[in-house]
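Peer 1: Sharing a model that was predicted from the sequence below.
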Amino acid sequence: MALNIDPPASTFDSVKGSLNKHTIVNTTDKRHAFKIKCSNNLFYRVSSVYGFVDPNGKKPIDVHRLPGGLPGADRFVVQWAEVPAEESDPKAPFLAQAQSGEVVFNVTANPAAATTTAAPPAAEEKKE
């Protein structure tokens, strides 16, 4: 696989939102363009949707989970295409449908309250 993700998975706070850092790692001696897609664009943002990773290089990316929404699993797909050193537009290979591979990393959103004890329900007021 030309590109890998480190770490390959992460967990986010679905109540408060949170930020996790990942790294795209190029395991080849070729330059690659990448494109990041997400299964839930409503609650996730990524620092670089398109970019380049130099030969045997690394590209840090920030994945931000916005507060709210239901807990659960989502995934990011990092697509890549080998590009020449003179390529300046990271979108170009994907517009030309030159994608040569992809890697998936899974994310999970859990409520922070899941680790705390919930307060008992308030007593009902009786009306006579």
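Peer 2: Okay, I see it.

Peer 1: Could you use CA atoms for every contact and neighbour count after this?
Peer 2: Will do.

Peer 1: Which neighbouring elements make contact with the one helix or strand residue 61 maps to?
Peer 2: Secondary structure from DSSP states H and E places residue 61 in strand 58-65. If you count contacts as 3 or more CA pairs under 8 Å, 6 or more residues apart in numbering; DSSP states H and E, strand 58-65 packs onto strand 18-26, strand 44-46.

Peer 1: Check it against this one:
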Amino acid sequence: MSLTAEPASCTIPANGGTSSLKIANSGTDKLIFKIKSSNNKDYRIQPVFGFVEPSEFKEVTVIRLSGPPKEDKIVIHFSIAPVDVFDASAAFATVTPAGTFTIPMSAT
């Protein structure tokens, strides 16, 4: 089970903007994920919950609202997805995260 993100870090203008990440599943199991931000005041993440099929990726949009320059991070928790589940938000509450990784974010 392996989930990765490209790029490994994110830089967005402090006066606002967007950036995209690709979360890739290089394993053989369908994975479920949840994304958390250290700064929910200035950032919006879409989607927060989701599934990634084996050998596929999910595009994630990071939106930065205008605010003072600051170093932040997003943390992605993931696990093997429960079988026959289609609502990632509800399903994530039933799993124990098997992995986590952090993506540093800079607002300059």
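Peer 2: Looks like it came in fine. Just so you know, these numbers come straight off a predicted model, no measurement behind them.

Peer 1: After superposition, what's the TM-score here?
Peer 2: The TM-score (TM-score structural alignment, normalised by the length of structure 2) is 0.92; 108 aligned residues with a CA RMSD of 1.4 Å.

Peer 1: Beyond the strand holding residue 61 of structure 1, next helix or strand please.
Peer 2: Following strand 58-65 of structure 1 toward the C-terminus (DSSP H and E): strand 72-82.

Peer 1: which bit of structure 2 covers that next one?
Peer 2: Mapping strand 72-82 of structure 1 onto structure 2 (TM-score structural alignment) gives residues 70-80.

Peer 1: what about that stretch, how far off from structure 1?
Peer 2: Compared with structure 1 after fitting, stretch 70-80 of structure 2 has a mean deviation of 0.6 Å; criterion: mean CA distance after the TM-score superposition for structure 1.

Peer 1: Could you pull up the residues touching the spatially most central residue of structure 2?
Peer 2: Centroid check for structure 2 by CA atoms, centre = their mean gives residue 35 as the closest residue, at 4.1 Å. Going by CA atoms under 8 Å, 6 or more residues apart in numbering, residue 35 of structure 2 touches 45, 48, 49, 74, 75, 76, 77.

Peer 1: Just give me the neighbour total for the second one.
Peer 2: Which is residue 48 of structure 2. The local packing of residue 48 of structure 2 (other CA atoms under 10 Å) involves 16 other residues.

Peer 1: so who does it touch?
Peer 2: Counted by CA under 8 Å, 6+ apart, residue 48 of structure 2 has contacts 33, 34, 35, 36.

Peer 1: Neighbours of the closest residue to residue 23 of structure 2 other than its chain neighbours, how many?
Peer 2: Computed as CA to CA, 6 or more residues apart in numbering, the closest residue to residue 23 of structure 2 that is not its neighbour in sequence is residue 5, at 4.5 Å. Residue 5 of structure 2 is flanked by 19 other residues according to other CA under 10 Å.

Peer 1: Can you mark which positions in the helix or strand where residue 5 of structure 2 lies are buried?
Peer 2: Following DSSP H and E, one finds residue 5 of structure 2 within strand 3-6. Within strand 3-6 of structure 2, the residues scored as buried using 16 or more other CA atoms under 10 Å are 3, 5.

Peer 1: how much does that strand stray from structure 1?
Peer 2: On superposition with structure 1, the mean distance recorded for strand 3-6 of structure 2 (mean CA distance after the TM-score superposition for structure 1) is 0.5 Å.

Peer 1: can you list contacts of stretch 79-96 of structure 2?
Peer 2: Counting by CA under 8 Å, 6+ apart, 1, 29-34, 49-51, 97-99 sit against stretch 79-96 of structure 2.
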